[in-house]
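>>> requesting a structural model of the entry that follows:
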Amino acid sequence: MIVDDSKSMRMIVKRTLKQAGFDTMEFEEAEDGTDALAKIDDYMPQLVLCDWNMPEMNGIDFLKAIRAAGNTVKFGFVTTESTAEMRAEAKAAGAQFLIAKPFTAETFEKTLQPVLRQP
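Predicted coordinates:
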């Protein structure tokens, strides 16, 4: 699941995932945390790639909401900001990684391969 308030960024993330070798994956998209929260139980993704700053519900609040509901989906942020504080907050909330924009296919491959191999 790709969660970002920018349609063009969702398309870029999807294209970069395909370039990184994840071309067999199916992708559900959501415009923000509220939209993603409404879709996640029906879609049941194996991975969520989420922006941090979005209207309605931001990424960290979305992550906290799904974790509070018992959802253990693999989760990571793809965001412009990546301060040490944000990385620590993301990890404490249950995110496996944070990828900073701009990113490359190689970044996605290096970051996601170990996460997707985890049981």
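
>>> only C-alpha atoms for contact and neighbour calcs from this point on.
Noted.

>>> hang on, isn't T79 packed against F97?
No. Judged on CA atoms under 8 Å, T79 makes no contact with F97 at a distance of 10.9 Å.

>>> now for the longest strand along the chain, which elements pack on it?
In the chain, taking DSSP state E as the definition, the longest strand is strand 74-79. The contact analysis (3 or more CA pairs under 8 Å, 6 or more residues apart in numbering; DSSP states H and E) places strand 74-79 against strand 47-50, strand 97-100.

>>> could you rerun that using 10 Å?
strand 2-3, strand 47-50, helix 59-68, helix 84-93, strand 97-100, helix 105-117 (3 or more CA pairs under 10 Å, 6 or more residues apart in numbering; DSSP states H and E).

>>> to compare with the earlier structure, here is another sequence to fold:
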Amino acid sequence: MYYLDTNYPFEQFKMDIAVEPYVDKSMLINKLNPLIKTRNRYVCITRPRRFGKTMNANMLGAYYTQDYDAYEYFKDLKIAQVESFKEHINKYHVIYIDFSRLPDPCHSFEEYISWIKNA
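Next up is the predicted model:
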């Protein structure tokens, strides 16, 4: 798996929005857009188990990752009504690392991090 500009979050997000009921949390993007290119651009989103962290990470990856056209998947969500919507969609390099599962060749998180460094 490649970590820079991977299509994984985009593919996952497409599946997420196809499930009924889909709860639109796209306004999270509106909170993050003003932070781009500021000192506060690094954001840690923490929630208890089963509160949608992975789904939100996939949504953010699908929205920001360049080389993909996610417009069709976001155009009917609340974020599409925001002025900065088109300014930021699919415009950035995104590093996507999923720590919820280990890749096959890794047996520990230390191995996983080493594997990422050498990829």
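
>>> and the TM-score between them?
The pair, once superposed, lands on a TM-score of 0.30 when counted by TM-score structural alignment, normalised by the length of the first structure; 59 aligned residues with a CA RMSD of 4.3 Å.

>>> so the longest strand of the first structure versus helix 59-68, what angle?
For strand 74-79 of the first structure against helix 59-68, the angle by axes from the mean of the first three to the mean of the last three CA atoms, to 10 degrees is 170 degrees.

>>> how about strand 74-79 of the first structure: buried residues?
K74, F75, G76, F77, V78, T79 (16 or more other CA atoms under 10 Å).

>>> so the third one sits against I99, correct?
Yes. When contacts are counted by CA atoms under 10 Å, G76 of the first structure is listed as touching I99 (7.5 Å).

>>> what sits in contact with each of those two?
Shared contacts of G76 of the first structure and I99, defined by CA atoms under 10 Å, 6 or more residues apart in numbering, comprise L49, C50, D51, T111, L112.

>>> hang on, the earlier thing: now distance to M86 of the first structure too, for the buried residues of strand 74-79 of the first structure, in CSV please.
Compiled in CSV, the buried residues of strand 74-79 of the first structure are given as follows (distance: CA to CA, whole Å):
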residue, distance to M86 of the first structure
K74, 18
F75, 15
G76, 12
F77, 10
V78, 12
T79, 10
